[in-house]
Every structure is written in structure tokens, then in C-alpha cells.
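1. Below are the sequence and a predicted model; questions follow.
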Amino acid sequence: MEKIKSNDPLHGITLQQVVEKLVSHYGFDTLSELIKIKCFSSNPSIKSSLTFLRKTEWARKQVEDLYVKSINKF
């Protein structure tokens, strides 16, 4: 049986992996300029960002969209 390859660039990637990749590439300072959410600008950490993003759909979408746009830069 042949495996079907997903065209979704987020397929198989956790939110934690997305946030860690963005933070390692941009840093929290640049990330807070690109996405205006407090968890990136006020006392930022991966853990607090994940907590906020898991509860806040619109913010998570912005982070995932930036990740997809940035994939070729990693």
C-alpha cells in the first residue's frame, strides 16, 4: 500500500517545533515585531508562548502562517 504524502507543510510538526524553529531563526525580538502578541514581547519563553498559542486560535494561525512563509529560510 502506497503512503499518501501530505501537501500541508505543517503535517507531522508540533506547535512546539514551530515555535522553537521560529525563535531560533528570528529570536523573540524580531518575532514580536513580525507578530504583535504579548507572549513574544513581554518576558517571552517557549513555554509561555505555547500556553498562550494553544488557547488562542488567531495567534496560533499567525505563527503557523509565518512558519510556512519562512520554511525556505531555515
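-> Everything's here; your move.

2. all contacts plus neighbour counts: C-alpha atoms, from now on.
-> OK.

3. Do you have the helices of this protein handy? List them.
-> Ranges of helices in the chain, per DSSP state H, are 15-34, 38-41, 46-55, 57-70.

4. And here is the other one:
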Amino acid sequence: MNNEQPNNPLHGIKLADILEYIVEYYGWETLGEKIKINSFNSNPSIKSSLTFLRKTPWAREKVEQLYLKTKSKQNP
């Protein structure tokens, strides 16, 4: 295992995988309620959401934090 970022729980996890996981877990409607961004509420798609998240650090941070919170509930 690569030890470049040993304290980063997201190291090695692709943004696409994170987004697909939380969309599968919550669904677009609930996700749009939890994180208020247009790409989740208006014609949502993985592709459009990834484009937005890659350009918008604050939104990406919210998605990553929701992913970590959701995963921690799954694996206490």
C-alpha cells in the first residue's frame, strides 16, 4: 500500500466511486435535499455532477464528507 497519505481516508478512492456510492445509498432526491446543488436536483446524472464537483471545491468537500459519514455508519 502506498504510504504517501496515510491519514487521508479518501486516498485512492475516485470521486466517481464516491458519487456512485452515495447516489446508490440515498438516491438523487434525498441527496439533493442533503446537499443543495443543481446537478443533484435538476436532471441529475453522474456525468454532470462529476463535472460540477471537479470544478467546485466546496461542493466536492460536502460530497466527500457525506460519503465518509455514510461509510462510518455502515462500518462502525
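-> Sure thing, it's come through. These numbers come from a predicted model, not from an experiment.

5. now the helices of structure 1 as a markdown table including mean neighbour count?
-> Output for these, formatted as a markdown table (neighbours: other CA atoms under 10 Å):
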| stretch | mean neighbour count |
| --- | --- |
| helix 15-34 | 16 |
| helix 38-41 | 18 |
| helix 46-55 | 14 |
| helix 57-70 | 15 |
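
6. Which one of those lies nearest to Asp8 of structure 1?
-> Asp8 of structure 1 lies closest, by CA to CA, to one member of these: helix 57-70, at 9.3 Å.

7. can you tell me which of the helices of structure 1 comes nearest to Asn7 of structure 1?
-> Asn7 of structure 1 lies closest, by CA to CA, to one member of the helices of structure 1: helix 57-70, at 11.8 Å.

8. Nearest the geometric middle of structure 2, what residue?
-> Residue closest to the average C-alpha location in structure 2 (CA atoms, centre = their mean): Val63, at 3.5 Å.

9. any idea how far that one is from Pro57 of structure 2?
-> Separation of Val63 of structure 2 from Pro57 of structure 2 (CA to CA, to the nearest Å) stands at 10 Å.

10. and if you look at Asn2 of structure 2?
-> Computed as CA to CA, the Asn2 of structure 2 to Pro57 of structure 2 distance reads 25 Å.
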